[in-house]
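**Q** Take this sequence and fold it.
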Amino acid sequence: MQKNEHKVVSTALLAWYDVHARELPWRVSPSDRQAGVVPDPYRVWLSEIMLQQTTVAAVKDYFHRFTSRWPTVQDLAAARDEDVMGEWAGLGYYARARNLLKCARQVTQAHGGIFPDTHDGLLTLPGVGPYTAAAIASIAFDRSETVLDGNVERVMARFHDIHDPLPGSKPRLRDLAEEHTPLARPGDHAQAVMDLGATVCTPKSPACGICPLMPDCQGRLAGTAAELPKKTPKKPKPTRYGYAYVARDAGGGWLMERRPDKGLLGGMLGWPGSDWSEKPSPNPPFEADWHDIGAEVRHTFTHFHLHLRVLTAPMPDIAAPAGLHIVAKHDFRPSDLPTVMRKAYDLWRDH
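**A** Next up, the predicted model:
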């Protein structure tokens, strides 16, 4: 495909986007953008971090809560760690929340509250990798950067009829996406391709009849669009097992632990428990007649499935064991717990 044909593709995409752009709480609409409204880099950055490995539908409510409570990057930088982690609970991938705070504080302290406006500058920020840097540079600052998410990969694979499977084909798909990225309105172009993949060129049953790229789509012409992109089969996830111990003191306080900053569920509140492995060793936080409630948590992480037995016992009149602490009854909010720990609480409550 020649360079002028790439321009035709971008022109068709932008014309489609001007009419069909999704309304998203972090987005400046194409009409507002053309009227001179400038995107807020804080809101673009926050949305991109939240959207990593998470859906738009899941993110919207979190985004509204965060921006209502912390409307600027300086407000977020000044927030208490536990408040941010609590608001993040349920979004998963908790290292993102820790890096969110680190990034907000670095932008505030080292950059005067102003985000770097280039791809390389954005890469210096905690939690910002090549994709996120490209997305922020493109959407917030209209830099001609190539944004490659799952939607863009799918559009490129189908439009160019690429049969090499992901993830091995990522470099080629990125090169193709770069060839289509225009110098004019690159931010709108990036969002247009993502919207096309999310609403028209969907994973199943793509709506080719209403696609602005239909006339030149090689996958449609070859009859292969619906089966693309191909993916290398994933290995089955292993299953791990563990124990969670739910205990309350005489005043209704909850015995809990704050997980280490590094590692799974880092920095989050949780129930004391065992290791998570094929053959976990019981590790109750104190000696008691622990009662197995007869139900187990089932939860899936990125790399494994987890089955968690929930045990409960009243806490004797002792100080919290080393490494644990009591969360007072009036300070306890189940919504502050990560999903797997909230599942354990729900089972305990229903029991």
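**Q** all contacts plus neighbour counts: C-alpha atoms, from now on.
**A** Noted.
**Q** can you give me the strands in the stretch 101-250 of the chain?
**A** Taking DSSP state E, counting those that start in this stretch as the test, the strands found in the stretch 101-250 of the chain are 239-248.
**Q** so how far is residue 307 from residue 198?
**A** Distance of residue 198 to residue 307, computed by Cα to Cα, to the nearest Å: 33 Å.
**Q** Over to residue 44?
**A** For residue 44, the distance to residue 307 - Cα to Cα - is 37 Å.
**Q** Break down the chain into its helices, ranges please.
**A** With DSSP state H as the criterion, the chain has helices at 3-20, 30-34, 41-51, 56-69, 73-77, 81-88, 95-110, 119-123, 130-141, 150-159, 170-180, 186-199, 218-222, 339-350.
**Q** what's the closest of these to residue 240?
**A** Of all the helices of the chain, the one in closest proximity to residue 240, counting by Cα to Cα, is helix 339-350 (13.4 Å).
**Q** Give me the contact list for the closest one.
**A** By Cα atoms under 8 Å, 6 or more residues apart in numbering, the surrounding residues in contact with helix 339-350 are 89-90, 92, 244, 246, 270-271, 293, 295-299, 308, 310, 312, 334-335.
**Q** Please produce a ChimeraX select command covering the buried subset of these.
**A** Command for ChimeraX that selects the buried part of those, burial taken from 16 or more other Cα atoms under 10 Å:
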select :89,90,92,244,246,270,271,296,297,308,310,312,334
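**Q** Please list the members of the contacts of helix 339-350 that lie in strands.
**A** If you go by DSSP state E, those have 244, 246, 270, 293, 295, 296, 297, 298, 299, 308, 310, 312 in strands.
**Q** Adding distance to residue 236, write those out as TSV.
**A** Below are these laid out as TSV (distance: Cα to Cα, whole Å):
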residue	distance to residue 236
244	25
246	31
270	27
293	30
295	25
296	22
297	20
298	16
299	15
308	19
310	26
312	32
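**Q** Quick check: of these, which lies closest to residue 11?
**A** Looking across these and measuring by Cα to Cα, the closest to residue 11 is residue 299, at 44.8 Å.
**Q** I'd guessed the closest one sits against residue 338; true?
**A** No. Distance between residue 299 and residue 338: 11.2 Å, which falls outside the contact criterion (Cα atoms under 8 Å).
**Q** Distance-wise, check the spatially most central residue of the chain relative to residue 84.
**A** Nearest residue to the geometric centre of the chain (Cα atoms, centre = their mean): residue 52, 3.1 Å. Remark: distance between residue 52 and residue 84 (Cα to Cα) = 17 Å.
**Q** For the comparison step, fold the sequence that follows:
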Amino acid sequence: MPPAAFAERVLAWFDVHGRHGLPWQADRDPYRIWVSEIMLQQTQVATVIPYYQRFMTRFPDVASLAAADLDTVLGFWTGLGYYARGRNLHRAAQWVLAHHKGCFPTDPESLRELPGIGRSTAAAIAALSTGAREPILDGNVKRVLCRFLALDLPPGTARDRRLWAAAEALTPTSRVDAYTQAMMDLGATCCTPRRPQCARCPLRPDCRAVALNQVESFPRRAVRRAAPEVAVTLLAIGDPDGRIWLERRPPRGIWGGMWCLPECPPETVPADWCARWFGEVPASCAALPEIRHVLTHRRLRVQPWQLQLSSGWADPGLREGVWYQSGTMPPGGMVKPVLDLLAGPIGGVQG
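**A** The predicted structure follows:
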């Protein structure tokens, strides 16, 4: 199929069946598009929309995002997952303020200098904000092209090279912004990973995977090793006033930079750990039901403990953190297992 015919079919489908009226489509503001593109990485549109709306209300421009402290930013990211994205947004906003005088860039070269932005994301921001002819290759587009070409290559450099060449050849010279959105929509709503809606696809007549009756065989998947299982022991230490002790996680590693219950080494007795750091043996110490939590590259087996201090002067010594009162504003971003614990067996948090 000639590239022009490919783009014509995709655009005609988009005009009727594409996603229009999304919050970040209101204008071509590159800042708004950037925030949406980062949020949409590995996250569905329906999930992103309320987070995006709250985020943009609090951080309407790059200057307000750069000026905020990281805790505030991660607080608005809480529940969205993949928290490195929130940290990178904050760092990138500060970079734009320092190196671009607060004017968010739209050329791919400058965009790729920002933390968390790769080749495809930079191209998407440029195409959607200015209409520049920049091919994209996110997960949805890779799937569409792999099936259309029946590209039987494993994930890796060789396959990506072929796909980038195809994306470059097929991207039209006009309506690039609409075409870019159309390709993402086609993969997200029609050419889905499982049970694709081939009967609705504008590319069906020339799709090689359809001709082979092997649509779901493409793209070829990587051989996945079982994700390692990691044991994590979290301590919910309460004081007589009903407060819970929270600490910020290290900037790198699991839940980097997020506020969390303190982690106790699995081989350490929770009561002994509490006595060491708080100078007091807890009046009670009880194991709560184990929580299973799946991350991208590992599976967590979280064992929470509830410990109750009897004195009102417990001092955590050299540990940095805060006493959190249920129902008040959290100090910053928190991860789902901690939110679930605070909302359930160890007290409530704001909705």
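**Q** Out of the helices of structure 1, which gets nearest to residue 325 of structure 1?
**A** Nearest of the helices of structure 1 (Cα to Cα): helix 81-88, 14.3 Å.
**Q** What helices and strands are in contact with that closest one?
**A** Applying 3 or more Cα pairs under 8 Å, 6 or more residues apart in numbering; DSSP states H and E, one finds that helix 81-88 of structure 1 makes contact with helix 56-69, helix 95-110.
**Q** Could you say which of those helices is packed most deeply?
**A** Of all those, helix 95-110 has the most neighbours on average by mean count of other Cα atoms under 10 Å, namely a mean of 20.
**Q** What does the residue nearest to the centre of structure 1 correspond to in structure 2?
**A** Aligning on TM-score structural alignment places residue 52 of structure 1 opposite residue 41 in structure 2.
**Q** gap between that match and residue 86 of structure 2?
**A** 12 Å.
**Q** ok, now which ones touch the counterpart of residue 290 of structure 2 in structure 1?
**A** For residue 290 of structure 2, the aligned position in structure 1 is occupied by residue 296, per TM-score structural alignment. Contact analysis of residue 296 of structure 1 by Cα under 8 Å, 6+ apart lists 307, 308, 309, 310, 344, 347.
**Q** Now which residue in structure 1 aligns to residue 152 of structure 2?
**A** In structure 1, residue 152 of structure 2 lands on residue 163 (TM-score structural alignment).
**Q** hmm, back to that, so can I have JSON lines of the helices and strands packed on helix 81-88 of structure 1 showing distance to residue 77 of structure 1?
**A** Output for these, formatted as JSON lines (distance: least, Cα to Cα, whole Å):
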{"stretch": "helix 56-69", "distance to residue 77 of structure 1": "12"}
{"stretch": "helix 95-110", "distance to residue 77 of structure 1": "5"}
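**Q** Now do the buried residues in stretch 44-54 of structure 1.
**A** Buried residues in stretch 44-54 of structure 1 (16+ other Cα under 10 Å): 44, 45, 46, 47, 48, 49, 50, 51, 52.
**Q** Same question for stretch 151-160 of structure 2.
**A** 151, 153, 159.
**Q** and if you look at stretch 231-239 of structure 2?
**A** Within stretch 231-239 of structure 2, judged by 16+ other Cα under 10 Å, the buried ones are 232, 233, 234, 235, 236, 237, 238, 239.
**Q** out of those residues, which one sits closest to residue 221 of structure 2?
**A** Taking these together and measuring to residue 221 of structure 2 by Cα to Cα, the closest member is residue 232, at 30.4 Å.
**Q** Please name the nearest non-neighbouring residue to residue 164 of structure 1.
**A** residue 230 (6.7 Å; Cα to Cα, 6 or more residues apart in numbering).
**Q** thought residue 152 of structure 1 was touching residue 191?
**A** No. Counting by Cα under 8 Å, residue 152 of structure 1 sits too far from residue 191 to count as a contact (9.5 Å).
**Q** related to what we said a few turns ago, show me what contacts the counterpart of the residue nearest to residue 164 of structure 1 in structure 2?
**A** Aligned by TM-score structural alignment, residue 230 of structure 1 pairs with residue 220 of structure 2. Residue 220 of structure 2 makes contact with 152, 153, 154, 155, according to Cα under 8 Å, 6+ apart.
**Q** buried set for stretch 322-342 of structure 1?
**A** Neighbour counts over stretch 322-342 of structure 1 (16+ other Cα under 10 Å) mark 324, 326, 327, 334, 336, 337, 338, 339, 340, 341, 342 as buried.
**Q** do stretch 128-148 of structure 2 as well
**A** Quick answer for stretch 128-148 of structure 2 (16+ other Cα under 10 Å): 128-138, 140-148.
**Q** again, but for stretch 116-123 of structure 2
**A** 116, 117, 119, 120, 121, 122, 123.
**Q** Tell me the counterpart of the first one in structure 1.
**A** Okay, so that is residue 116 of structure 2. Checking TM-score structural alignment: residue 116 of structure 2 goes with residue 127.
**Q** Pull the number of nearby residues for the alignment partner in structure 2 of residue 190 of structure 1.
**A** The alignment partner of residue 190 of structure 1 in structure 2, by TM-score structural alignment, is residue 180. Residues lying near residue 180 of structure 2 (other Cα atoms under 10 Å) number 26.
**Q** Could you double-check that residue 180 of structure 2 sits in contact with residue 125?
**A** No. Residue 180 of structure 2 lies out of contact with residue 125 (Cα under 8 Å); the separation is 9.8 Å.
**Q** quick one on the thing from earlier: so the match of residue 116 of structure 2 makes contact with residue 100?
**A** Yes. Taking Cα under 8 Å as the definition, residue 127 of structure 1 is a contact partner of residue 100 at 6.9 Å.
**Q** Can you check which residues contact both of these two?
**A** residue 49.
**Q** before we move on, the earlier item: I'd like to know which of the helices and strands packed on helix 81-88 of structure 1 lies nearest to residue 216 of structure 1.
**A** helix 56-69 (28.8 Å).
**Q** which residues are in contact with the closest one?
**A** Contacts for helix 56-69 of structure 1 (Cα under 8 Å, 6+ apart): 25, 43, 46, 47, 50, 51, 87, 88, 91.
**Q** Can you tell me which of those is closest to residue 178 of structure 1?
**A** residue 51 (21.7 Å).
**Q** Leaving out the residues flanking it, which one is nearest to the closest one?
**A** Nearest one to residue 51 of structure 1, counting by Cα to Cα, 6+ apart, is residue 59 at 6.6 Å.
**Q** which residue lines up with residue 140 of structure 2 in structure 1?
**A** Aligned partner of residue 140 of structure 2 by TM-score structural alignment: residue 151.
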